[in-house]
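Asks: The sequence and its predicted three-dimensional model are supplied below.
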Amino acid sequence: MKNFIRKWSEISLVKRILAGLIIGIILALVVPQASWISIFGSLFVGALKAVAPILVLFLVINAIASHKTGQQTNMKMIIFLYAIGTFSAGVIAVIASFIFPVSLTLQTGADDVTPPGGIVEVLQTLLFNIVDNPVNALMNANYIGILAWAIVLGIVLKSIAADTTKTALANISDAITTIVKWVIELAPIGILGLVFDAIASNGLSALTEYGQLLILLLGCMFFIALVVNPLIVFIFTRENPYPMVLQTLRESAITAFFTRSSAANIPVNLNLCKKMDLDEDTYSISIPLGATINMAGAAVTISVLTLAAAHTLGIEVDLWTAIILSVLSAVSAAGASGVAGGSLLLIPLAASLFGISNDVAMQVVAVGFIIGVLQDSCETALNSSSDVLFTATAEKAKKRKQNHVA
């Protein structure tokens, strides 16, 4: 058994995940009634969600408390890249919706959810998340609140903590990181359970009616992942972006696709950043921050579904309104993590730009839930993998600038 575990561990994690994916598909097709298999997926996602908040808290506290004066991080550039990426996604989605207009067969079924009343409410929710009780923030995985408390505690401890305290923080951070590695090693079994549950429970029959809408949504996301993001990386690094792009898609997007949670994918991204030998002082903050504000996939969903509703109702959309929609979808997407229900519940907010009633907008939300099996998975994969991509881009750009000055 020890030899088997050792040999299994020596195989690339990506290959093991792909093996789990294939086995999960086969089992879902052969024995779909074996529902107990899906428990492996639930346990894996549960373990990731359990360890992620405490990991983020201690990593950020340790990174700031142990930060040496004069030591540079790339947070300003990373936040700038997050903003460019999310806004670009909104623009691409708007352009694609004009070129390939989609009409919807509106249905009911989203009456039990409540959208935010406006952009002010979205921003207000974010502000209240910042001042959330730290215990409550940890219990509810409120990463904005966790980040706020971690930054404040890190700044205070940097000034007043003794070296022994900082060493203890580093040891706790390393211990939690080790636990995360153990959880990530279970990814192949977790993916097996997740893909089994997805295919055995939902299948793809529910998606056929909305195939055109789904193709438009996924087409935009793939275009951003394989064209727009590489272009942004090239502009800042002047290097071939695709090796790094494909690595982040392979080692971050695959797990994010099946967990359908940026928060659950934080440990995976932190592990990938370490593997890529990035600066821990930077990525320990940029990755959890990206999981809350870097939302290119959400910007695509908001823009495409809103314009699909407008097209269905025969509403003419002028250039300036389209530009405003791009900005609004980017800002709203950044606040999606603070709104129960995620990006879909921000559609009524964007739809209000065109005078679309809340009743109709909530029918569009219902359509989003129907296609969510693939839409939400791809959205999360794009959001989460670009967190690592832009963090690595900022570091490469910094090194390029330093070499140019030298």
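Replies: Structure's in. What do you need? As the structure is a prediction and not an experimental result, all values here were calculated from the model. Numbers count the residues shown, from 1 in each chain.
Asks: Could you use CA atoms for every contact and neighbour count after this?
Replies: OK.
Asks: What ranges does the stretch 1-150 of the chain have for its helices?
Replies: Taking DSSP state H, counting those that start in this stretch as the criterion, the stretch 1-150 of the chain contains helices spanning 2-10, 13-30, 39-65, 75-99, 119-130, 134-139, 143-160.
Asks: now those as a markdown table including mean neighbour count?
Replies: Below are those laid out as a markdown table (neighbours: other C-alpha atoms under 10 Å):
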| stretch | mean neighbour count |
| --- | --- |
| helix 2-10 | 10 |
| helix 13-30 | 18 |
| helix 39-65 | 22 |
| helix 75-99 | 21 |
| helix 119-130 | 16 |
| helix 134-139 | 16 |
| helix 143-160 | 20 |
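Asks: Out of those, the one nearest residue 330 is which?
Replies: Distances from residue 330 to each of those were compared by C-alpha to C-alpha, and the smallest falls on helix 75-99, at 5.1 Å.
Asks: What lies in contact with the closest one?
Replies: Where contact means C-alpha atoms under 8 Å, 6 or more residues apart in numbering, the residues beyond helix 75-99 that reach it are 216-217, 220-221, 224, 228-229, 232, 282, 286, 290, 293-297, 299-300, 303-304, 307-308, 322-323, 325-327, 329-330, 333, 387, 390-391, 394.
Asks: how far does the helix or strand encompassing residue 267 sit from the chain's center?
Replies: Under the assignment given by DSSP states H and E, the secondary-structure element containing residue 267 is helix 266-275. Taking C-alpha atoms, centre = their mean, to the nearest Å, one finds helix 266-275 lying 13 Å from the centre of the chain it belongs to.
Asks: adding another structure so you can compare the two:
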Amino acid sequence: MTKLLKQWNRLSLVKRIIIGLITGIILAILIPDIARPIGIFGSLFVGSLKAVAPILVLFLVMSAISQHKSGQKTNMKSIIFLYLIGTFLAGLTAVVASFLFPVSLVLGSGVENVSPPGGVTEVLKTLLMNIVDNPITALANANYIGILVWAVLLGLALKNAQEATKSMISNFSDALSQIVKWVISLAPLGIMGLVIDTIVTSGIESLINYGQLILLLVGSMIFVALVINPIIVFIYIRQNPYPLVFKCLKDSGITAFFTRSSAANIPVNMNLCEKLGLDKDTYSVSIPLGATINMAGAAITISVLTLSAVHTLGIQVDIGTAFILSVLSAVSACGASGVAGGSLLLIPLACSMFGIPNDVAMQVVGVGFVIGVVQDSCETALNSSTDVLLTAISEFKEWRKEGKKIIIPKK
């Protein structure tokens, strides 16, 4: 048994995750009733990540800012610009794809017990209210905008504190990071549980009727991940972008695919940034921020499902309106929650632009929930992996100016 455990630990995390994935699929298909209880491991894994992520973000950001030396350079302006332009380009890609490959929906009954935002104003109001949220409430509800604001304020207030105080905060940050590493080491078991729960509960058959829509959504996300993002990377670092792109997809995208939560994947992204040798002062802020506003996958979901409803209802859309939809989907996506299914509730905002009634728009949301097993998983994988990707290239650009060699670690 000891030898077996040693051999298991020698395997890379990705290989262990793949083994857990395959094992979960086999168990869910062959012995679903017996395997069903194993699904609890998936809930425990995601729950553990969600539990540690808020307080980790608070201490990481607070520690980074409190110990930041005046005049020390960070790349936050560049990263925020990349987040916004990346989200917009994703929305534009989805609009173009929807025009090239229009999809019709089968709309049925409405969705109950779901309250979408009333407009963009309401989304912005919610964001502003999250900023002034009580810190304890923000931690309890995983309100990352509120956590970030309090972390920044506390960090600034502690800049003139004694070194012993700063050291204590840094030690707490390191301890929480270690806890995250322990949780991530259990990812294969957790992902096996998630796969079993998904297949046993929803069934693979439920996705067949929506195959064309799923292909359009996933195809748009793959295009952004493997074409749009690499172009952005090349513009910034002037070398082959794919080693970095695949590194982010492998180390961040895979776990995000199964957790289906950008917030829960924050600790994973922090760990990847450390492996890439990025500046902790920057990524400790940019990664939590990215989980809130860098929503390329959400922009694609909003655009594709909205234009599918438009096509189904026979509404004519001109180029100008389509461009405005790209902007609206990007803005709306920035207000999407960092939890599973967060982007779907923003679809009625985009639908209202075309005069589509709210009851019809909510039926489109219902379709989104049906295909959420695939849609939300791919969306989160794109969102989360892009957080690291854009943070990295912003810093790598500075490395290139300084003549430093950019090396992407393979492990």
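Replies: Great, that's in hand. Keep in mind that what you see is a predicted model, and the values were worked out from it rather than measured.
Asks: circling back: TSV for the helices of the stretch 1-150 of the first structure, including distance to residue 173 of the first structure?
Replies: Shown next, in TSV, are those (distance: least, C-alpha to C-alpha, whole Å):
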stretch	distance to residue 173 of the first structure
helix 2-10	24
helix 13-30	23
helix 39-65	6
helix 75-99	21
helix 119-130	23
helix 134-139	16
helix 143-160	13
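Asks: looking at those, which is closest to residue 206 of the first structure?
Replies: Ranking the helices of the stretch 1-150 of the first structure by their distance to residue 206 of the first structure (criterion: C-alpha to C-alpha) puts helix 13-30 first, at 16.8 Å.
Asks: Which among the helices of the stretch 1-150 of the first structure is found nearest to residue 276 of the first structure?
Replies: Across the helices of the stretch 1-150 of the first structure, closest to residue 276 of the first structure is helix 13-30 (C-alpha to C-alpha), at 14.8 Å.
Asks: Show me what that closest one is in contact with.
Replies: Counting contacts by C-alpha under 8 Å, 6+ apart, the residues outside helix 13-30 of the first structure that touch it are 185, 187-197, 199-200, 250-251.
Asks: on that earlier part again, with the second structure overlaid, how far apart is the next helix or strand after the helix holding residue 267 of the first structure on average?
Replies: Scanning forward in sequence from helix 266-275 of the first structure, with DSSP H and E defining helices and strands, the next element found is helix 280-293. By mean C-alpha distance after the TM-score superposition for the first structure, the fitted helix 280-293 of the first structure averages 0.6 Å away from its aligned residues in the second structure.
Asks: same question, stretch 166-182 of the first structure
Replies: Here the mean offset of stretch 166-182 of the first structure against the second structure after fitting is 0.6 Å, by mean C-alpha distance after the TM-score superposition for the first structure.
Asks: what comes up buried for that stretch?
Replies: When burial is assessed from 16 or more other C-alpha atoms under 10 Å, stretch 166-182 of the first structure yields the following buried residues: 166, 169, 170, 172, 173, 174, 176, 177, 180.
Asks: Where does it end up in the second structure?
Replies: Aligned by TM-score structural alignment, stretch 166-182 of the first structure falls on residues 166-182 of the second structure.
Asks: Show me the contacts of helix 13-30 of the first structure that map onto strands.
Replies: With strands taken from DSSP state E, there is no overlap with the contacts of helix 13-30 of the first structure.
Asks: before we move on, back to that, what about the match of stretch 166-182 of the first structure, distance to the chain center?
Replies: 23 Å.
Asks: and for it, what are the contacting residues?
Replies: Stretch 166-182 of the second structure is contacted by residues 49, 52, 56, 59, 60, 62, 63, 66, 67, 158, 267, 268 when judged by C-alpha under 8 Å, 6+ apart.
Asks: Wait, the last one touches residue 252, no?
Replies: Okay, so that is residue 268 of the second structure. Yes: with contact defined as C-alpha atoms under 8 Å, residue 268 of the second structure and residue 252 form a contacting pair (6.4 Å).
Asks: and these two? which has more neighbours close in?
Replies: Between residue 268 of the second structure and residue 252, residue 252 has the larger neighbour count (other C-alpha atoms under 10 Å), namely 29 against 26.
Asks: How many residues are close by residue 221 of the second structure?
Replies: Applying other C-alpha under 10 Å, I find that residue 221 of the second structure has 28 neighbouring residues.
Asks: Identify the residue spatially nearest to it, adjacent ones excluded.
Replies: With C-alpha to C-alpha, 6 or more residues apart in numbering as the measure, residue 297 is the residue that lies nearest to residue 221 of the second structure, at 6.4 Å, once sequence neighbours are left out.
Asks: And that neighbour? What does it align with in the first structure?
Replies: The equivalent of residue 297 of the second structure in the first structure is residue 297 (alignment by TM-score structural alignment).
Asks: and that match, how many neighbours?
Replies: Residues near residue 297 of the first structure, counting by other C-alpha under 10 Å, number 33.
Asks: How about the contacts made by it?
Replies: For residue 297 of the first structure, counting by C-alpha under 8 Å, 6+ apart, the contacting residues are 86, 89, 221, 378, 379, 380, 382, 383.
Asks: Need the max-distance pair from these.
Replies: Greatest spatial distance among these (C-alpha to C-alpha): 86 and 378, at 15.0 Å.
Asks: so which strand or helix has the closest residue in space to residue 242 of the second structure that isn't next to it in sequence?
Replies: For residue 242 of the second structure, the nearest residue in space outside its immediate sequence neighbours is residue 230; the separation is 6.5 Å by C-alpha to C-alpha, 6+ apart. Element membership of residue 230 of the second structure, judged by DSSP H and E, is helix 229-237.
Asks: Fine by me, thanks again.
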